[in-house]
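Visitor: turn this into a model:
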Amino acid sequence: MLHVDDLTVTVPGRTLVDGVSFTLPAASTLALVGASGSGKTTTALALLGEYPPGARVTGRVTVAGRHIDSVQPPPPGTVGFIPQHPATALNPVLRIGTVLRQIAARHGTAVHEALRKARLPGDRDFLRRFPHQLSGGQQQRLVLAHALLADPSVIVADEPTTGQDAVTRAEVAAELSGLGIAVVLLSHDLELVRELADQVVVLKDGRVVEFGPAVLDSPRTEYAKALVTAQPREPEPRAEPDVLLEIEDLGAGILREVTLDVTRGERLAVVGRSGSGKTTLARCVAGLRPWSGGAIRLAGRPLPQRRDRTDLTRIQYVFQNALASFDPHRAVVDQVARTAVRLRALPAPTAREEAAETLAALGLNRDAARRRPHALSGGELQRAALARALLARPDVLVCDEITSGLDPVTQAEVLDLLTDLDVTLIVISHDLPLVARIADRVAVIHDGRLVEHGPARMLGRPARRVLLPAPDQ
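Guide: I've put the predicted structure just below:
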């Protein structure tokens, strides 16, 4: 079904993929795993005949008996692709049903069957919605429905559970396992890989270091062992400090009368299913969206809906999709430096030097910092996004699923960086084990309401019932 033979992809100054080979039979799942920058995405995009600009490619890729390269890409529908961030693949101005019918007409397939396989409703109300009216999990399943309408031989799924809660993750896993076609899975979610993959390819610096059905259970190389065992350091207990941030009876969109506080230097995790209101709460705190009722106070002073430079400086937001938050045409170090110029009025040369030093402290050297965003791995971009926020010297740092889509080693490194920061943290996450390791306290949001709030070590049954799938899922 799928054959990759000695694939090598080089760009000036770097080898992205070096002699990668594997075979995937029909109706099987193969997982590509490895740290950020290991070559997973370059390998996966080769199946679609897509390569970085100026790349030199050798080797051979064959899908369903067809040779695939940049000159001869696969015919439409041969390979389906599910991106890590589904919203980027959805047309925001067309209704869901309109796009589905257009794709179905092109390929001669049935909309209702694709929706059934993707576990989405097919009623008129759903089909008349726009993509922004769906939760993240529904958007992911809609992109899957688009791919299925083309009747593909292979589906490439790039981090399909990134940023999804445990219930949605279980649903996505069930959808992918029940497709009956070949699936190439790119994932840092090793439990998902264990659940779905028949074969696992471990990549490091563009090379295959392990390949087989039981790689994650019995890793042989030190690199694979590090991926499996990587864990962030446990947070140290904190003395009870004074209250820094107060949220009182907050209402905004789905949010209903949410009241909680965050103490100075604390790490608060806000958890809940997709669409529960977590990100709405975080954006209100950061001044990125208005609220309809209640109040937010910082150090006892009410924060206005429209923030001035001082208020923007004191609360900074790090977005889940780091790539989308950067200008693709400018060097990363210049964009990071812009924070210090704009919010702290530093001269541009001083700000650029401070940006370079901060990036280096977070593990991004000066050579990497001078690149444009698309030339960095996901883990490198997330470090850059973190550096950009830190250059404001904030009192509160809001991190929205910033470890989603990172491999276990990079995730542990980023979490260790967060725990070492002298700043109050609000972390948005679906990952309960991660929350237990990094957070001092947890706020559980469900259907727009605060259903539990307390120490992370005492996360109770109500929270777990909200966040975890039922036993039969």
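Visitor: going forward, measure contacts and count neighbours with C-alpha atoms only.
Guide: Fine.
Visitor: off-centre distance for the host helix or strand of residue 411?
Guide: Element membership for residue 411, per DSSP states H and E: helix 408-420. Remark: helix 408-420 is offset 15 Å from the chain centroid, using Cα atoms, centre = their mean, to the nearest Å.
Visitor: list the buried residues of that helix.
Guide: Using 16 or more other Cα atoms under 10 Å as the test for burial, helix 408-420 gives 408-419.
Visitor: run this one through as well so I can compare:
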Amino acid sequence: METLMQVHNVSRTFHLGGGLFSAPQPLHALDDVSLELKRGEVLALVGESGSGKSTLSRIMLGLDIPTSGSVLLDGKPVESFGRKAFAGLVQPIFQDPYSSLNPRKTVRQLIEMPLVVAGRYSAAERQRKVRELLGILRMPSRMMSAYPNQMSGGQRQRVAIARALISHPKIVICDEPTSALDVSVQAQVLNLLMELRSAFQLTYLFISHDLAVVEYIADRVAVLEKGKLVETASVKDLFSAPQTDYTRQLLASALTIPQVDASPGPVPGVSRPIS
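Guide: Here you go, the predicted structure:
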């Protein structure tokens, strides 16, 4: 399988505190992390709170710069892409859809924003693309004029997904995308993400602390412990024969796999991405 994104020996150090009589203290959020994200796969990134998952995702999104090391997309350093060009190729879906959506913007404005920023298409064409994408995500076109506070948590997360997909990215970085949702809604969103992966030929980095969800959705798993990558393996190998004590501890605390088959059925029109 072809490698799409490479993380080479990435470290990230923050300096905290300090004052008149004391120097700032270093915090090593990431320590010499290397991994590959292969085209079309779902790579799960797991670890306890503070393990460095979010720091690594921000670096892979181009929102933070590593202290040392490099990140390549299609073999090219991410800094060689313009900010707008890179944002069109790598998009995020965040944990809390309510806080990640501007409450003063309508659904249409929220979803079309990446196209507006990139200066792509006319207003009428953007509206058509938003309407078609909402249909794929099982949301009626009348929702285009709604605001985030008028929608349920599941609907808001669908808007966040639509906003991520509208520019046809290669990679979507999902940072705990279902943890703020009810269990039944989690299952529907997980199934939707899997269907969209196939339809849009997406590659996912899926960040989660829930190993039950990881076992369902991921192809491979990378385990972070205190900023260090301690294990990378296929889902089958990691769950059947973990190689480190830390991974075994994570597995021991995992919950029962949720009822991920709660989706109401195939996504209408999901067999083809929007044109």
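Visitor: on that earlier part again, in structure 2, what residues pair with the following helix or strand past the helix holding residue 411 of structure 1?
Guide: Counting by DSSP H and E, the next helix or strand C-terminal to helix 408-420 of structure 1 is strand 424-429. Using TM-score structural alignment, strand 424-429 of structure 1 lines up with residues 203-208 of structure 2.
Visitor: equivalent analysis for stretch 380-392 of structure 1, please.
Guide: Matched against structure 2 by TM-score structural alignment, stretch 380-392 of structure 1 falls on residues 155-167.
Visitor: go on, stretch 154-173 of structure 1?
Guide: Stretch 154-173 of structure 1 maps onto no residues of structure 2, going by TM-score structural alignment.
Visitor: measure that stretch end to end?
Guide: 16 Å (Cα to Cα, to the nearest Å).
Visitor: now do stretch 94-104 of structure 2
Guide: For stretch 94-104 of structure 2, the end-to-end distance is 18 Å (Cα to Cα).
Visitor: residue 78 of structure 2 reaches residue 69, doesn't it?
Guide: No: counting by Cα atoms under 8 Å, residue 78 of structure 2 stays clear of residue 69, with 11.9 Å between them.
Visitor: these two: which is more packed in?
Guide: For residue 78 of structure 2 and residue 69, the more surrounded residue by other Cα atoms under 10 Å is residue 78, and the numbers stand at 19 against 16.
Visitor: counterpart of the more buried one in structure 1?
Guide: Under TM-score structural alignment, residue 78 of structure 2 pairs with residue 303 in structure 1.
Visitor: what does the match of stretch 380-392 of structure 1 contact?
Guide: 88-89, 91-94, 96-98, 100-101, 107, 110-115, 129-130, 133-134, 137, 139, 148, 172, 177, 189 (Cα atoms under 8 Å, 6 or more residues apart in numbering).
Visitor: residue contacts, the aligned residue in structure 2 for residue 440 of structure 1?
Guide: Under the alignment defined by TM-score structural alignment, residue 440 of structure 1 corresponds to residue 219 in structure 2. By Cα under 8 Å, 6+ apart, the contact set of residue 219 of structure 2 is 41-44, 234-235.
Visitor: let's see that with 10 Å instead.
Guide: Contact analysis of residue 219 of structure 2 by Cα atoms under 10 Å, 6 or more residues apart in numbering lists 40-44, 204, 233-236.
Visitor: of these, grab the buried ones for ChimeraX.
Guide: To isolate the buried members of the contacts of residue 219 of structure 2 in ChimeraX, using 16+ other Cα under 10 Å:
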select :40,41,42,43,44,204,233,234,235
